[in-house]
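Q: Provided below are the primary sequence and the corresponding predicted coordinates.
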Amino acid sequence: MSFRRGVVRQSKFRHVFAQAWKAEHCLDDVRVSRVTWDSPLSAVNPKFLAVIVEAGGGGAFLVVPIGKSGRIDQSCPMVCGHAAPVLDIQWSPHDDNIIASASEDCTVKVWQIPEGGLTAPMTEAVVTLEGHSKRVGILAWHPTAFNILLTAGCDNVILVWNVGTGELVYQLADAHPDLIYSVSWNKNGSAVCTVCKDKALRVIDPRRGVVLKVREKVHEGTRPMRAVFLSDGKILTTGFSRMSERQLALWDTKDLSEPMAEQEMDTSNGVLLPFYDPDTNMVYLLGKGDCTIRYFEVTDESPYVHFLSLYSSKEPQRGAGFLSKRGVDVNKCEIARFYKLHERKVEPISMTVPRKSDLFQGDLYPDTAGLEPALLADEWIAGQDAPPLLVSLSGGYAAPPSKHRETVRSKPRLASQDSGSAAPAAPKEAEDEEPRAAARETGGNTERPKREDDILNELLSEMKALRAVVLAQSQRIELLERQLARIEDGDV
């Protein structure tokens, strides 16, 4: 599609609004880890927030219920079973109580957090994975297969584990000649993309141990890079130019000869950590040591990566946790939430799309990956692939309090959007009570224009409600058409 100057690109995410939560909702006195490793240092799911913290005599991380706020007492129980600092933590996508941790002690441990959180320090892991010869800095759970965990260490080796049995199932020892910076699974978990200190982007089939694609010098600079697989199979990378400018690039895996899009941003030193939301196709970039969060929308139309906005605050971030979509507040049209790490504080930041309607906004919330895995570990190991099993977020929607509706006489009372139908109208006697009262006060002359305004307001409200329903159904139809197209193309 040709881009005409002066035409504003249509997108429901053009006005995403970022706002930090009030001080009383933050966590205080959290001694965030000072390790120099470029990981987010935090992980969050709908139940728990985990933060890697400073700990004497070993590695520890804090796990608290997501609703907790206020000061964290120094005696607060932690997960503290590692013999050296923890470098990365990741929640299982298929069990909100399971978290993996990678450490400088060359081990990976998997922990089961009790319902409600820790009541005593946790030192015993469910399973300890030993196979790396140097510190382990990268964890990546398989997106659709239960209990499959990928780890990458400073020994330049990638290992794939079956956490359920504790056994090593695949090893890639000679794919990377230098330090691995990041690893990301594709949507169905059939391949991973990696970036390495040799500046190359690789697409790898971990089961066959085969490097499928290589692109040398994705970014010319010498500082660390990151890569993330997008849901349509493209890859987004962040890195540095030869002049140390921070860059963002989009790559088509069918042809890695040139980037589809490339943007230069600034000359800051902080590594850009990309957080990707496959439901909205938005990418959030957080620079370690920055005070900003940039966000972009990736589309099929040139220039493909569209800058949306920038959130800026006074204090720099040490890292951040990105809440899985199942945890956002759909009543407030929240599409993403970060838990920004300060030196001694954790501050939630909400990304919302301003909407006036009280209805569930189905167009903002397409079905998202649920807890149910699509495959068992053995099925994936045997060669099967499957896309994520999706769930609707409409269940997380709570209708506004009825008294709020009652106070606005001109609004029709509607059932939830799922039913798509209006609730029975109020009895005619109640409807006519107001004009009759007015007639008594004015000696019998009712104000007809006002009555007509009420009818007009009701019609407008009904039209808005119907429009929201139509938008949600259109989104659903579009999703089904895409799935049908994939089936016809043999991708499923």
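A: Sure thing, it's come through.

Q: every contact and neighbour count from this point should use C-alpha atoms.
A: Fine.

Q: from the opening residue of stretch 405-420 to its closing one, how far?
A: Start-to-end span of stretch 405-420 (C-alpha to C-alpha, to the nearest Å) is 18 Å.

Q: swap in stretch 318-328?
A: Stretch 318-328 has an end-to-end distance of 23 Å (C-alpha to C-alpha).

Q: repeat that for stretch 175-194.
A: Stretch 175-194 has an end-to-end distance of 10 Å (criterion: C-alpha to C-alpha).

Q: next: stretch 137-146.
A: This stretch, stretch 137-146, spans 22 Å end to end (C-alpha to C-alpha).

Q: double-check that residue 460 belongs to a strand.
A: No. Using DSSP: H, G, I helix; E, B strand; the rest coil, the assignment for residue 460 is helix, not a strand.

Q: determine the number of other residues adjacent to it.
A: 15 (other C-alpha atoms under 10 Å).

Q: pasting the second one now:
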Amino acid sequence: MSIVRESHYRHVYGEEHSTDMSYTSIKALMIGEGNFIKVNPKFFCVAKNGGGGPVFIHSRGQYGRFPLDHPTINVHPSNVLDFDFNPFHDNIIATASDDCTVAVTTFPMEGLTENITKADCYLRGHTKKLTLLQWHPCAEHVLASCSYDRDVKIWDVESQEEAFSVEDNEGNISSLEWSADGTKIMTTARDMKLRVFDPRDPDGAVMTVDTHTNPKTSRGFWVDDKGIVACVGFKKSSQREILFFDQKKMDKPLYKKDLDQANSILNPYYEPANSMLFLAGKGDTGIRYFELTEQQGFCHYLSEFRCGAPQKGVAFMPRRGVDVGKPELLKVYRLTRDAVQPASLVCPRKNAKAVFQEDLYPECPSAEPSMDVDQYFDGEDKSPKMMSLRPKEIEGGGGKRRKRRNKRESSRLLLPILEELRENEDSGVSTDETDAEDSVILKKRIKELETQLKIAEDSMKDSSSELVSTTESRDPNDYDEMAKLIDDLETRLEISEKNGDELLNELVAVKNQMAVSEVMRGDASETSIDMTKIAILQDSATQMKARIKALESALAKDVEVFMAQNDLFLARTEVVKNALAVHGSTLSSADDSASSDDEELNY
């Protein structure tokens, strides 16, 4: 009997965009160790066959055939083998060429409108053609690159200088990855080894571990939230596999995962927000996804999303670019033989467009750097600045959520009071005297709030009465005057409602303070403050004093009357609006009739 493993992502499925939502007639250059395509929330990019090193940059959402005269960035004399968008500026791109140089170019935020033939800066230092590059995930203007000279160089783009160079690789580098906080770099190479090092420490140790037994291309990736570094590659038998290593003890693999017998090179992407690993092979027609958990086996297969045409390269959208309304776990841009096809991996949820799925979308890295280039080279380490993916239109949540938040706010208001009572007790101050004074102040404030709440209620009643009397006395044909009256009364209603809410919230907070003060005054002389006991007494309605119960009952009746007056006002407003609509329709009919009479007279 097989047992299905419990998972939030068992039902994740893939959606491939239709042809009319794809980008066609693209002849991309597909040589080198890179992925051949990159994407950010505004653009995607591919290198092109042709004279020099042209690079296509196209705005997302402008679907259809690529025109033959599409503008390009052509700042190298030779082919571009890899490129990467700046994570903090969507309109800056770094390109690596087989002319041994790195170029950094800024293009218009609205996209390319003409060819760009000169870069903002060129970075020279490698002695053989470049293969890979990647921007630092936290520090601005820091770039890493590697080439067939087997060196990893760290560039200060701001000053256009080489800052550090690491020369420990003994084989051609096949992958280059920063850790999530940018403190370390990982490389995998054709010598079948994985290396982890801090490029700012030239005398520091380089952690090296043997990986796969086949010298074919392997790719590394970080699982930072679990303290793991991993790579995908091949066994001697050409079977594909994943190896997971503990970052603190990299002498042997912590976990192994055998995959299948195939020749295509796998491109891994790990999403820490959902602990999901995605594998897309060059030449494969699908994307497999796994969940990494502490359960036995660690790497658990979920499913595979199969597409039509085989992919030559794959680009994974940064987390801040996914559509939370679908809800989309991952957006992928697949480069095929002559097209770019977007696809999505979706986790089905009810009412995803109306309710934000907090468990699927915790905070993710933002487009704002956490430090500048000088701070990084001076040895500082900072985590990425995070952002919320919650859309603004559903920021406030529902009514029940608002009540719970108000309860939490009241609890936070009580904490300083409890701390002050504890300090008074420790310092020898008479708690009874202090509480007696506080009790008098609180009772006085309660009376003030009751008076203000009564004024707010009377104001609502006055507004309703004025609406009734004025609508009955005014001429229904006076459209402008009645419209002005409605706007004025609606404004006054909103102000009254707002004032009423504020008074109710403050009254609840004062009531809680009063309860705590009375409890503390009764227990301080005998025992120390018991926070758990106070919390239980606060939440138990039976422990409230008779005055608080009476106030609560009176307040409920006042609110009921208040809401009844509000309903009456809204009903009268609807009647007036309907009368205005009928009046407007009558005027329109009269105008049509007059126009018809004029036409008949002219005839």
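A: All right, it came through fine. Because the structure is predicted, anything quoted here is derived from the model rather than measured.

Q: what about the helices in the stretch 301-450 of the second structure?
A: Using DSSP state H, counting those that start in this stretch, the helices of the stretch 301-450 of the second structure run over residues 373-377, 399-426, 431-473.

Q: swap in the first structure?
A: In the first structure, the helices defined using DSSP state H lie at 377-381, 402-407, 428-441, 448-488.

Q: still on that earlier bit, so which of the helices of the stretch 301-450 of the second structure is nearest residue 78 of the second structure?
A: helix 373-377 (29.5 Å; C-alpha to C-alpha).

Q: quick revisit: which stretch among the helices of the first structure comes nearest residue 29 of the first structure?
A: Among those, the nearest to residue 29 of the first structure by C-alpha to C-alpha is helix 402-407 (38.7 Å).

Q: residue range for that closest one in the second structure?
A: Against the second structure, there is no aligned range for helix 402-407 of the first structure (TM-score structural alignment).

Q: from the contact counts, what lies against that helix?
A: Packing contacts for helix 402-407 of the first structure, counted by 3 or more C-alpha pairs under 8 Å, 6 or more residues apart in numbering; DSSP states H and E, involve no helix or strand.

Q: what comes up buried for it?
A: The neighbour-count criterion (16 or more other C-alpha atoms under 10 Å) identifies no buried residues in helix 402-407 of the first structure.

Q: and stretch 452-472 of the first structure, by the same measure?
A: For stretch 452-472 of the first structure, the neighbour count (16+ other C-alpha under 10 Å) marks 457-458, 461-462, 465-466, 468-470, 472 as buried.

Q: same question, stretch 380-396 of the second structure
A: 381, 383-385, 389-390.

Q: want to try JSON lines for those, with distance to residue 566 of the second structure as columns?
A: Below are those laid out as JSON lines (distance: C-alpha to C-alpha, whole Å):
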{"residue": "381", "distance to residue 566 of the second structure": "56"}
{"residue": "383", "distance to residue 566 of the second structure": "50"}
{"residue": "384", "distance to residue 566 of the second structure": "49"}
{"residue": "385", "distance to residue 566 of the second structure": "45"}
{"residue": "389", "distance to residue 566 of the second structure": "36"}
{"residue": "390", "distance to residue 566 of the second structure": "32"}
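
Q: ok, those vs residue 287 of the second structure, which is closest?
A: Using C-alpha to C-alpha, those come closest to residue 287 of the second structure at residue 389, 24.6 Å.
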